[in-house]
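K.L.:
got a predicted structure plus its sequence, pasted below:
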Amino acid sequence: MEKRVPTTTVSDKAHHSLDRGARAVIARLSAGVSPHAPMQAWADWFSYVGQSPGRQLGLWEHAQSNLAKLVAYAADTSQDPEPPFEAQRYDHRFDDAGWQMPPYSFLKQGFFAWQDFWEFATERTRGLSPRAADQTRFMARQALDFMSPSNFPWLNPEIIHATVQSGGANLVTGAQHFVHDYWKAVAQTHDAPPEGYRIGEDLACTSGHIVFRNELFELIRYAPATGTVQAEPVLFVPAWIMKYYVLDLSPDNSLVKYLVDQGFTVFMISWCNPQPEQADLSLEDYRELGVMTAINQINGMIPERKIHTVGYCLGGTILAISAATMARERDDRLASITLIAAQVDFADAGELLLFLDESQVTLLEDMMWDQGCLDKPQMARAFSSIRAGDLIYSRSVRRYFLGEPDEPTDLGVWVADTTRMPARMHSEYLRGLFLENRLSAGRFAVANRVIALKDISAPMFVIATEADHIAPWRSVYKTQLFTDCDLTFVLTSGGHNTGIVNPPSGTGRYFRISHRPAGAFYNGPDVWLAQQAARQGSWWPAWKTWLETKSSGQVPALPFDPPVLDPAGPLAAPGTYVHQT
C-alpha cells in the first residue's frame, strides 16, 4: 500500500491562520493566560483529593481546627486577646491600627484562617503532582488576594476612617486616579517621569557618550572619573525586558557610577524597544548583533585587552550562551563573567513560569503573531501577578480608595518604564530555554552546533537574591552544577531588583559569599546555606575587589573622542533608545 505523504494546501493554511487568529482573541480576553493549565491543575487536585480519604480527613480536621481557633478568639473577653493567625511577613495590607479592633479584627483573622487552610490544602503531598500542587496554591492565593476584606471600602477601617475624616474627598480623588489610569491603559502610554526623576538628568545620568549604534542597541561608554583605570574594561549586558538604567539609577543608587568612581572603564548595552515591524528579531540576533557586536566594538576601541562581562537577568542568560559559544570557538577575550540574578537552568524557574506548557506557549505565540510583539501591559501584568496582594491590590486601595498619589522613587520610575518583546525571540526563549531547558541539558545549539557551559574557563561571579520570585536563588545557584570554572557565589538580601540596587551607603543589607575553585565538587544549595555566615553590608565592594583581582593592573585613563552618530554631533548618554516608548 502506498504511503500517504501529508501535503499542505491553501485551505489548510487558511484554517491554520483562522485558528491562530481565534487563539489571539482568546489571549487578549484572558490577558495572555491559557485556560488549559489551570483547568488541568484543578482537575488533578480534585481527582487526588477525591480518591484520598486520609487527605479528606486531614483537610476536614484542619478546617475544624481553624474554626475552633476563630471561635475561641471571638469569645475571648480580655482586653487584648492573642490572635490565632499572623500576617505573612511581606503582607502589609492590615497594618493600620483599625484592623486591631472588632469587628475588623475578626474579619482579618477570618481571612488569615482561609489563607492558612488553602496553604495546607495545596501543599505538595505524596500522590499529587508537585506542579499541580504549586499551581493550585498559586491560584488559591490569587483568589484570596482578590477577596481580601482590605479590598472592599465598607470592610476596610482605614478607608472608612479616611472617608469620614475627609467627607468623601478621598473617594473623589481616587475616582480621578482611576479614570486617569484607565485611559492610560487603553492608550498604552505612561506618565512622564515626575520632577527629580527625569531620564538623562536625574536617572541614567552618569557621564558618557554613545560610541556605537545598530538597529538593536546603542553602546554607551562612560567617561572615566579617576586618573588611572583598570586595564580591562567592563561591559554590562542588561535584560531587554526592561530599560537598562536599573543599573544606573540616581547617582546614589547607580552600580555604573560606583564602578566608574572605583576606577573602571565601563560600557553599557542600551537595547532598543522593539516595534511590531521588528517581530522577526531572534534570540541569535541578541547574541550576534548584540553581545558579540558590543565585544567586537570594545576590542576595536581598547585593543589587546580582555573584557569583564556582566549580565543581568535575561542579559545574564544570553551572556552565558555567548560565553559558552566563545569557549567552543577558542575565543578567550573574556577576563571574567558576572551573572546577576540570571538563570542558566530553568527546571525551577519560579512562579512567573509556573503555568508554562505547550498550550500557554502556543497561545502567546499566536498573540504575538497577531501583534508582532509581547506588549508592555502584558509584561507588567505577568510580573505583578506574582505579588498581587502588594503590587496590585494594596496599590489600588491606596490610590483609588484612599486617594493617595504614588510616591515616586527611582526604582519605581524604572519599573513603570516597560518595554516590548519581539515575537520570534520571545517564542525561541520560552520554548528553547524555559519549556525544554536545552541550555543546561546540553541541547542548546548556536550555528547548528551544541554549546556546553562546562567549556567556559573564564572566572565567574554569580549573584542571587533571597526573595527573588523571578529567578529563585536556588535556581541561580545551580550555575555551579553546570560549570567547572573558578566561581564565586553571592546570596544577598532583597528581591530581584532591590537586592541588586544595593549601594554601600544603604542600611540593613547583608550577603553571603563563597568561592569554589575550578573543578571542585558540587554542594547543594541547602548544604551551602547552612555553612555560610551572613556578612553585613552591600555586596558591591566585594565584587569590586574580585574584579580587581581578575584584572592586570591600572593604566592611565586616556580621553577618547566619541564618534559622530548624529548630524548634531556626538550623542551623550543615555542616548536615544532609552527614550523609546
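P.N.:
Received the coordinates, thanks.
K.L.:
could you use CA atoms for every contact and neighbour count after this?
P.N.:
Will do.
K.L.:
residue boundaries of the helices in the stretch 251-400 of the chain?
P.N.:
Ranges of helices in the stretch 251-400 of the chain, per DSSP state H, counting those that start in this stretch, are 255-261, 283-285, 293-301, 314-328, 358-371, 376-386, 388, 395-396.
K.L.:
got a markdown table for the ones you listed, with distance to W539 and mean neighbour count too?
P.N.:
Shown next, in a markdown table, are these (distance: least, Cα to Cα, whole Å; neighbours: other Cα atoms under 10 Å):
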| stretch | distance to W539 | mean neighbour count |
| --- | --- | --- |
| helix 255-261 | 11 | 21 |
| helix 283-285 | 31 | 17 |
| helix 293-301 | 26 | 16 |
| helix 314-328 | 18 | 24 |
| helix 358-371 | 37 | 21 |
| helix 376-386 | 25 | 17 |
| helix 388 | 29 | 19 |
| helix 395-396 | 31 | 18 |
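K.L.:
and those: which comes nearest H177?
P.N.:
helix 395-396 (9.7 Å; Cα to Cα).
K.L.:
end-to-end on stretch 532-551?
P.N.:
End-to-end distance of stretch 532-551 (Cα to Cα, to the nearest Å): 27 Å.
K.L.:
again but with stretch 397-406, I slipped
P.N.:
One end of stretch 397-406 sits 11 Å from the other (Cα to Cα).
K.L.:
next, the buried residues of it.
P.N.:
For stretch 397-406, the neighbour count (16 or more other Cα atoms under 10 Å) marks V397, R398, R399, Y400, F401, L402, G403, E404 as buried.
K.L.:
same question for stretch 445-455.
P.N.:
I451, A452, L453, K454, D455.
K.L.:
distance between it and the chain's centre?
P.N.:
26 Å (Cα atoms, centre = their mean, to the nearest Å).
K.L.:
start and end of that stretch, how far apart?
P.N.:
Chord length of stretch 445-455, first to last residue, is 14 Å (Cα to Cα).
K.L.:
ok, structure two:
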Amino acid sequence: MTSEDGANATKRDETDGGALERMNANLARMDELTKRLVGALSQRQSSDQGLQGPGPELYAKAMAAYWAELANNPGKLIERQVGYWGQALRHAMEAQGALAQGKPAPAPDDLPKDRRFANPLWDEHPYYNFLKQQYQISASAIRDTVSELGGLDAADKRRVEFFSQQIVDLFAPTNFLATNPEAMQRAVETEGESLVKGLENLVRDIEANHGDWLVTLSDPDAFQVGGNIAATEGSVVFRNRMFELIQYAPTTKQVHARPIVLFPPWINKFYVLDLKPQNSLIKWIVDQGYTLFVVSWVNPDASYADVGLEDYVTDGYLTAIDVAREITKQDQVNAIGYCIAGTTLAATLALMARRGDTSVASATFFTTLADFSDPGEMGVFLDDDFVDGIERESKQKGYLDKFFMGRTFSYLRSNDLVYGPAIKSYMLGEAPPAFDLLYWNGDGTNLPGPMVTEYLRKLCLANELATTGFSLLGEDGLTLGDVTVPLAAIACETDHIAQWKGAWHTVDKMGSDDKTFILSESGHIAGIVNPPSKKKYGHYINDEGLEAETPEDWLEKAVYHEGSWWPRWEEWVRPRSGKKVAARKPGGPNHPVIEAAPGQYVKSKDRAA
C-alpha cells in the first residue's frame, strides 16, 4: 500500500466515523424529542366527538344506499368491482414483468397528472411508480362508486363524497415516510437530520395546540402585528367588551364627509385587509380620501359564555356606527361587511329598516352568504351532527376554541393546507415559510358558544333570513327583503367558503332598488385582497344589474375586465360619500385616542384569550 492509499483510507475512516457520529447524535436527539412528543400528547383535552367527523347517521345512510344499489342493480356494481380488479391486477403484472425482465422502467402510466407526485422518482422509479399508480387506480374506483351511489339526497350525497375523499387523500403514499421517495432520499442525504428537524416541528405543533395537531403554515416568528403587518397608521378611538374601533389617520388633505365603517369577520382577525402596504385594502381606501373606521373584534374566552348574535349587533354594529357618526359629525355612514360579518350586517340592516333607522347610507358585502339554500362546499359541515357537537363543546367550555374552526377550514383544502405542509415540515424537515397570509390564517379567534350556535342553526341550517324570517332584538320576521339601502356585493369566482352563486342569490333577494354585483377572479381571500398595482386578477360586471334569472345567466352576459375590482367599487361608493371636507385626525372630544392602531384585541394569541 502506498502512502497515498493509506492517507485515503484514513480519510475514509474519518468520514465514515463522522457520519456514524452524526447518525448517533441524531438518533439520541430523536429519542429526546419522542419523550417530549409523548408528554405533549398527554396534554390533549377531550373534545366532543361531533367535532371529529360526521355522525353515525351519515355512515348508516351511505351503507343503506350502497346495499340498496347492490340489491337493485347488482350487475352495475359487480361490473365496476371487476373493472377495478382487472385494472389493478393488469398494472401489477406489467410492473412485475418489467422487473422480471431486468427492465427497471415503470409500467405505462396514462393516469391523470397529480402535483402531489411531481418528484421525478414517482415516474422514473418502478417501485414508487407502482405505488402511485395503484393508489390512483384505487382512488378513482372509490370516487366513481360514491359518485354513482343513489338513494341519498343532495346534501347527504355531497357529504359522503367529501368525507370519502378525505379518506382517499389521507392514505396517499406521499403521506407516509416509507412510501415517499423524496422524504427517504432527504433522510439518507442528511444522515437522518431531516427527520430530526421534522420531529422537532411536529413536537412544536403538538405543544402549541395543547396536545392536538394542526400543522404550522407560516414561520411564527417572522411577523409582528403592528410591526411588519397591520401597520397602517391609525388610533383606537373606542373600546368596549366586544370590539375596539380603529380610526385610520388621513393621507390626503381632504376626505369625503361620510365615513366608512368596515366590519371584518370575527372568525379571524381584521388585518388580512392590512397585511403590508402594497396589498392593504385599508391603506388603499384611506389613500383614496376616505375616513375609515375598522372594527377589531375581541378574542372571546370563557367569560363570554353568555354572548349571542344580538350582542354582536347591539354592542358591535350599532355601537360602532353611532361612534363613527358622532366622531365625524355625520348623520350616516357607508358600511362594509366581510363574510360572516356581511351576513350579520344584512340582518342588522333589516332590523334598522324595521326601526326606521337611516344611519347607514349604503352597504358593501364582501364574499357574503345570507341565503344558505345552497351553501356550497361549506355545506358538508352545515348539518345537525356537526352543529350539535359545537353546541355541546361550547356549553362545556363557554366558547368554541379557534382550533376547531381552523381545522375545519383547513380540511376544505386538505392537500394544500394539511398534508402538503405536513410533508414539508415533518418528513422533509423544512421550516415553515415566512408568508404573511398564512401567518394570518393561523391567527384565529375563539367564538362565543351561543353566538356560533344561533348563527349556524338559524341563519345557516334554517336559512331564516332568506325564507321564513329571523327574529332579532324584539323584531320578528326580518328577511333579506327588508334590506333596502343601496348596495354593492363582491363575490369571488372560486370561493370555497362563500360560493359566488349563493352570494348572487343573497343580493337578488334583498329589497334594494340599487344593486351592484361584482364577480372577482380567485378565492375567498385572494379575490378580495387584490390590489390594482399587482394587475393579477380581473373581474366581471353586468351592466344590466341583477335582471338575470340565474347567476349563470348573469355571468353569460357579464363583461370581463382586467385588473382589480377596487377602483370600480371606489367609483361606486364615491357619489354616496358626500362632499369633500378637511381631513380628520382620529378621535374627538367624547372619544379621545386610547392607543395607536392596531390596538390590543388583535394581538391576543392564546387559545383562550
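P.N.:
Now that the structure is in, tell me what you want to look at. This is a predicted model, so every value here is computed, not measured.
K.L.:
rewinding a little: nearest to L219 of the first structure, of the helices of the stretch 251-400 of the first structure?
P.N.:
helix 293-301 (6.9 Å).
K.L.:
list the contacts for R305 of the first structure?
P.N.:
Residues counted as contacts of R305 of the first structure (Cα atoms under 8 Å, 6 or more residues apart in numbering) are A231, E232, P233, N299, R333.
K.L.:
again, but for I260 of the second structure
P.N.:
Counting by Cα under 8 Å, 6+ apart, I260 of the second structure touches Y290, T291, L292, F293, V333, N334, A335, I336.
K.L.:
please pull up the equivalent of the third one in the first structure.
P.N.:
Spelled out, that is L292 of the second structure. Structural alignment (TM-score structural alignment) places L292 of the second structure against V266 in the first structure.
K.L.:
which residue packs closest to that match, ignoring adjacent ones?
P.N.:
In this structure, V266 of the first structure finds its nearest non-sequential neighbour in V234, 4.8 Å apart by Cα to Cα, 6 or more residues apart in numbering.
K.L.:
in the second structure, which residues correspond to stretch 319-331 of the first structure?
P.N.:
Aligned by TM-score structural alignment, stretch 319-331 of the first structure corresponds to residues 345-357 of the second structure.
K.L.:
contacting residues around the matching stretch?
P.N.:
Here stretch 345-357 of the second structure makes contact (Cα under 8 Å, 6+ apart) with 313, 317, 336-337, 358, 360, 370, 465, 470, 472, 475, 478-484.
K.L.:
kindly recompute the last result at 7 Å.
P.N.:
With Cα atoms under 7 Å, 6 or more residues apart in numbering as the test, stretch 345-357 of the second structure has contacts from V313, G337, E475, L478, T479, L480, D482, V483.
K.L.:
just these: which are in strands?
P.N.:
Of the positions in the contacts of stretch 345-357 of the second structure, G337, E475, L478 sit in strands, assigned by DSSP state E.
K.L.:
map the last one across to the first structure for me.
P.N.:
Just to be clear, that refers to L478 of the second structure. Checking TM-score structural alignment: L478 of the second structure goes with I451.
K.L.:
in contact with that match: list those residues for me.
P.N.:
Contacts of I451 of the first structure (Cα under 7 Å, 6+ apart): A324, T325, R328, G442, F444, A445.
K.L.:
what does W154 of the first structure correspond to in the second structure?
P.N.:
Correspondence of W154 of the first structure to the second structure, assessed by TM-score structural alignment: A178.
K.L.:
quick check: its match vs P259 of the second structure, distance?
P.N.:
In this view, A178 of the second structure and P259 of the second structure are 59 Å apart by Cα to Cα.
K.L.:
do D384 of the second structure as well
P.N.:
Counting by Cα to Cα, the gap from D384 of the second structure to P259 of the second structure is 41 Å.
K.L.:
could you check how far stretch 549-566 of the first structure is from the centre of its chain?
P.N.:
On Cα atoms, centre = their mean, the centre of stretch 549-566 of the first structure falls 32 Å from that of its chain.
K.L.:
likewise stretch 198-218 of the first structure?
P.N.:
Its chain's C-alpha centre and that of stretch 198-218 of the first structure lie 22 Å apart, by Cα atoms, centre = their mean.
K.L.:
that older thread, now the contacts of stretch 345-357 of the second structure as CSV including distance to M405 of the second structure?
P.N.:
Listed next are the contacts of stretch 345-357 of the second structure as CSV, based on distance: Cα to Cα, whole Å:
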residue, distance to M405 of the second structure
V313, 22
G337, 20
E475, 30
L478, 28
T479, 27
L480, 27
D482, 31
V483, 29
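K.L.:
closest to L519 of the second structure among those residues?
P.N.:
Taking Cα to Cα as the measure, L519 of the second structure lies nearest G337 of the contacts of stretch 345-357 of the second structure, at 16.2 Å.
K.L.:
what about that closest one, how many residues close to it?
P.N.:
For G337 of the second structure, the count of nearby residues is 23 (other Cα atoms under 10 Å).
K.L.:
surely it meets F270?
P.N.:
No: counting by Cα atoms under 7 Å, G337 of the second structure does not reach F270; the two are 11.4 Å apart.
K.L.:
where does the residue nearest to the spatial centre of the first structure land in three-state SS?
P.N.:
Using Cα atoms, centre = their mean, the residue of the first structure that lies closest to the mean C-alpha position is I470, 4.5 Å off. Of the three states, I470 of the first structure takes coil according to DSSP: H, G, I helix; E, B strand; the rest coil.
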